[in-house]
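Peer 1: Dropping the sequence and predicted coords here.
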Amino acid sequence: MLIGYMRPSQDDPTCSIQENLLNNYSCQKIFIEEHSSAKRRTQLDHMMAHLEPDDKIIVEKLFVLADSTRHLVELLEQIDEKGAFLCTLKEGIDTSDERGYSFKAIVHHLAAFQSDVISEKTKQGLYEAKQKGITTGRPRKPDENVKRAIVMYESKKYSLAEIKAETGISKSTLYRYLEN
């Protein structure tokens, strides 16, 4: 049986992209998570519990299925124990293909997967911070320190190291303010 699995992400919050891809594969059953959280993945648990030999799970990409490299390894072991297979559309992985993959390809896919994990968690964190009204990014230097650093620099009595020690304003930050 072809089994599709989807879960929301920052780039596909309604799973519409994943749904379009899975519809092309004529999945007999599709499991859809209601949230993107790594916890309480009830549909994933249900799907894994009911896998039969020769079933094939189809996902858009590895990150849809797993939240970390360790989680991916655990899921792959469960899939293998049940005699089932995994197909990822983005990475082009199909564990039912007996030819296997080169080590280089495997490492490349794992690196891309880890990058997806980090990217998704960063996007989620930024989104949550924005919802709470928290300003993201590097904090700006206090204006009085910048003004004092400029006065010190223009007096030509202080070295850049002394200005930085006194005000906490780096050379690059000072030059950036001087250009404006």
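Peer 2: Nice, I can see it.
Peer 1: From now on I want contacts and neighbour counts done on CA atoms only, so please keep to that.
Peer 2: Will do.
Peer 1: Can you tell me the number of residues neighbouring Tyr5?
Peer 2: 22 (other C-alpha atoms under 10 Å).
Peer 1: make that Arg99, sorry
Peer 2: 8.
Peer 1: now swap in Glu179 and tell me
Peer 2: Counted with other C-alpha under 10 Å, Glu179 comes out at 6.
Peer 1: Next, find the distance separating it from Ile150.
Peer 2: Remark: distance between Glu179 and Ile150 (C-alpha to C-alpha, to the nearest Å) = 11 Å.
Peer 1: likewise Glu74?
Peer 2: Remark: distance between Glu74 and Ile150 (C-alpha to C-alpha) = 57 Å.
Peer 1: Could you do Ile32 as well?
Peer 2: Ile32 is 57 Å from Ile150, where distance means C-alpha to C-alpha.
Peer 1: contacting residues for Lys90?
Peer 2: Neighbour list for Lys90: Glu60, Lys61 [criterion: C-alpha atoms under 8 Å, 6 or more residues apart in numbering].
Peer 1: so where do the strands sit in the protein?
Peer 2: Using DSSP state E, the strands assigned to the chain run over residues 2-6, 29-32, 56-59, 85-88, 93-94.
Peer 1: Packed most tightly, which of these would that be?
Peer 2: Counting by mean count of other C-alpha atoms under 10 Å, strand 56-59 has the highest mean neighbour count of the strands of the chain, with a mean of 24.
Peer 1: hold the first one in mind and look at this next one:
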Amino acid sequence: MNQKIGYLRACSVNNKTDSQRESLKFAGCDLIIEDEEKEPQPFSLCLETLKPGDVLVVTSLEMLGRNLAGVLKAITSITERGASLISLSEGLDSSSESGEPLVRMCHLLMRCQQALVLKKNQKGLMACRARGRLGGRKKKLSQKDITQIKELLSRPESSVSDVAKKYGVSRTTIYKYVGVIVPEHAL
């Protein structure tokens, strides 16, 4: 049986949801899901509840995400599940004739947003490379440090743990850069 599911979350400064709840009840929602703003993915519980043919009702599209990309992603997720969306304040009904082109437009905007982010990231990487920088963290140990570590580890009184502490790195880092060194007296 198809359900009319209301979704609300506290997204304003006063965090009151009473007016949203009343609007969703008035819209005839069978179930109302309320998410906490603190949740890392506040909309995920609602998405898990949606089944094909269900209708999700929100008081405003801003309930679907914290930014435009989040809203577009939510609309895409809703329609991919075979559900439709009604936004009360915007007068949007994705199952109506006028709503379908809007949903397609949202899909196009989502792809456009992704392409813009990708292009921005690529430009940033190219600019860094032009300045002689590569991605990733700086190396913990210089070539000089590695030479000194090899020399220290060749002594019988040195241990990997002591050397790692001295250079402020883990034992794993020492093994990664230097490998296993057997002191000469052990041979």
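Peer 2: Perfect, I can see it now. Remember, predicted model here, so these are calculated numbers, not experimental data.
Peer 1: Mind checking the TM-score on these two?
Peer 2: Overlay of the two chains. TM-score (TM-score structural alignment, normalised by the length of structure 1): 0.51; 103 aligned residues with a C-alpha RMSD of 2.5 Å.
Peer 1: Kindly reformat the strands of structure 1 as TSV containing distance to Ser155 of structure 1.
Peer 2: As requested, these are exported to TSV (distance: least, C-alpha to C-alpha, whole Å):
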stretch	distance to Ser155 of structure 1
strand 2-6	63
strand 29-32	66
strand 56-59	64
strand 85-88	63
strand 93-94	65
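Peer 1: Looking at the ones you listed, which is nearest to Gln18 of structure 1?
Peer 2: With C-alpha to C-alpha, the closest approach to Gln18 of structure 1 among the strands of structure 1 belongs to strand 2-6: 6.5 Å.
Peer 1: Structure 2: matching residues for that closest one?
Peer 2: The alignment of strand 2-6 of structure 1 onto structure 2 (TM-score structural alignment) covers residues 4-8.
Peer 1: what's the average distance of that stretch to structure 1?
Peer 2: For stretch 4-8 of structure 2, the mean deviation from structure 1 after alignment is 0.4 Å (mean C-alpha distance after the TM-score superposition for structure 1).
Peer 1: I'd say Ala164 of structure 2 and Arg171 touch.
Peer 2: Yes: under the criterion of C-alpha atoms under 8 Å, Ala164 of structure 2 makes contact with Arg171 at 5.5 Å.
Peer 1: Would you mind finding the longest helix in structure 1?
Peer 2: In structure 1, assigned by DSSP state H, the helix with the most residues is helix 103-131.
Peer 1: In terms of secondary structure, what does that one contact?
Peer 2: Under the contact definition 3 or more C-alpha pairs under 8 Å, 6 or more residues apart in numbering; DSSP states H and E, helix 103-131 of structure 1 sits against helix 62-65, helix 69-81.
Peer 1: same thing but at 10 Å, please
Peer 2: Applying 3 or more C-alpha pairs under 10 Å, 6 or more residues apart in numbering; DSSP states H and E, one finds that helix 103-131 of structure 1 contacts helix 62-65, helix 69-81, strand 93-94.
Peer 1: Make TSV out of the ones you listed and add distance to Ile106 of structure 1.
Peer 2: Shown next, in TSV, are those (distance: least, C-alpha to C-alpha, whole Å):
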stretch	distance to Ile106 of structure 1
helix 62-65	12
helix 69-81	12
strand 93-94	9
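Peer 1: Check those for me and report the most buried one.
Peer 2: Comparing those by mean neighbour count (mean count of other C-alpha under 10 Å), helix 62-65 comes out on top with a mean of 22.
Peer 1: By how much does it deviate from structure 2 on average?
Peer 2: Mean for helix 62-65 of structure 1 is 1.1 Å (mean C-alpha distance after the TM-score superposition for structure 1).
Peer 1: which helices and strands does that helix pack with?
Peer 2: Checking 3+ C-alpha pairs under 10 Å, 6+ apart, helix 62-65 of structure 1 ends up next to strand 2-6, strand 56-59, helix 69-81, strand 85-88, helix 103-131.
Peer 1: Alright, I will stop here.
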